[in-house]
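Here is my input, please return the structure:
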Amino acid sequence: MRWRNALILAAIAAAPAGVAAAQSRAPQAMPTDANNPLVKALEACRKIPDAAQRVACYDAASAALVNATTSGQVRVVDRNEVRRARRSLFGFSLPRLPWFSGDDSQNDPDDRLDSTIKSAWLLKGAGRYRIVLADNAVWETTESKLNWIAPRPGQKITILKGVLGNYFLSVDGQVGLRGRRVG
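Purely as a prediction, here's the structure:
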């Protein structure tokens, strides 16, 4: 009993220090396009005082950028494309990706996905289902319930992100089953 009380007191005493340490950590800066040599070349052109030299510099730098995009070495992506990509990865556990830096959609609520079922089938002997969504994302239930009505194409599905990496799949308003994204 004394040990338990001592542990509780130690945890309470250490909690403020842990919170302060976590709050003081600044998020790590992600690499930006400013480090790209093509972007650096354009930035260097801005510093040239002579108009004719500056235009010549911009012509050369922009031609290099256009050639890189045409050849596939560089891809210019707008915020809507980044948001679509981020949304298409819902359910996968991925590291912070540098090409998402500067994208404010990372602040959007990332805990819910609403979609439509494209196809669904019962996995043999498991009582679990594999469900393909309208965007071709593939999910599987990781538990089974006897009173859960089987999912069918065309039904609405809501996937909610839970704690500790769990996801809950709810078809047409039914109680959600735990699930995971598999493709």
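
CA only for contacts and neighbour counts going forward, please
Will do.

V76 contacts A68, correct?
No - V76 lies out of contact with A68 (Cα atoms under 8 Å); the separation is 10.2 Å.

And this one, please, so the two structures can be compared:
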Amino acid sequence: MARLACYDERITALQTAQSTNQVVIADREQVREARRGLFGLTLPRIKLFGDDTDESDGVSELSSTVQSAQRMGNSKWFFVLEDGAKWVQTDNTKIYPYPKSGSGIVIKRAALGSYTAQVGGGGRNFKLKRVME
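Next up is the predicted model:
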């Protein structure tokens, strides 16, 4: 009886904490979606969504659609993806054909914390980084 009473007390405390947003319970799919949304951002290592070295649940590649692409004054490109994420080209690789709204884009983790992308399913890879504006 003591064990059951203890269990009931703990469950009630958990339900209260959850209803007041002191505890948030997320399923695996919600964690994956959050990781996808944070892809490319430099964040403190707090392991909120698990260990980043675990590639089974981690995100090492992002496939998306370009919402808008514009060439900046320095001949580099600025991209806004369909989820609102903003990326800017960091190398001098010429991107051809020119990216446009609706083009597919694949962004992958590269060496030393960098990222590479390819637009339209072909063409050359170029380096880019995620920016906040």
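
circling back to that earlier point, V76 and A68 of the first structure: who's more crowded?
Using other Cα atoms under 10 Å as the criterion, V76 of the first structure and A68 rank with A68 on top: 14 against 7.

Helix, strand, or coil at that one?
Following DSSP: H, G, I helix; E, B strand; the rest coil, the label given to A68 of the first structure is helix.

Mind telling me what it corresponds to in the second structure?
A68 of the first structure maps onto A17 of the second structure when the alignment is built from TM-score structural alignment.

neighbours of the closest residue to its match other than its chain neighbours, just the number please.
Leaving out its chain neighbours, the residue that sits closest to A17 of the second structure by Cα to Cα, 6 or more residues apart in numbering is V23, at 5.4 Å. The number of residues packed near V23 of the second structure is 12, by other Cα under 10 Å.

report the longest strand in the second structure, please.
Counting residues, the longest strand found in the second structure (DSSP state E) is strand 61-71.

so it corresponds to what in the first structure?
Aligned by TM-score structural alignment, strand 61-71 of the second structure falls on residues 112-122 of the first structure.

With the second structure overlaid, how far apart is the matching stretch on average?
When the second structure is superposed, stretch 112-122 of the first structure averages 1.5 Å from its matched positions, counting by mean Cα distance after the TM-score superposition for the first structure.

which residues are contacting that stretch?
Outside stretch 112-122 of the first structure, the residues that touch it by Cα atoms under 8 Å, 6 or more residues apart in numbering are 90, 128-134, 136, 151-161.
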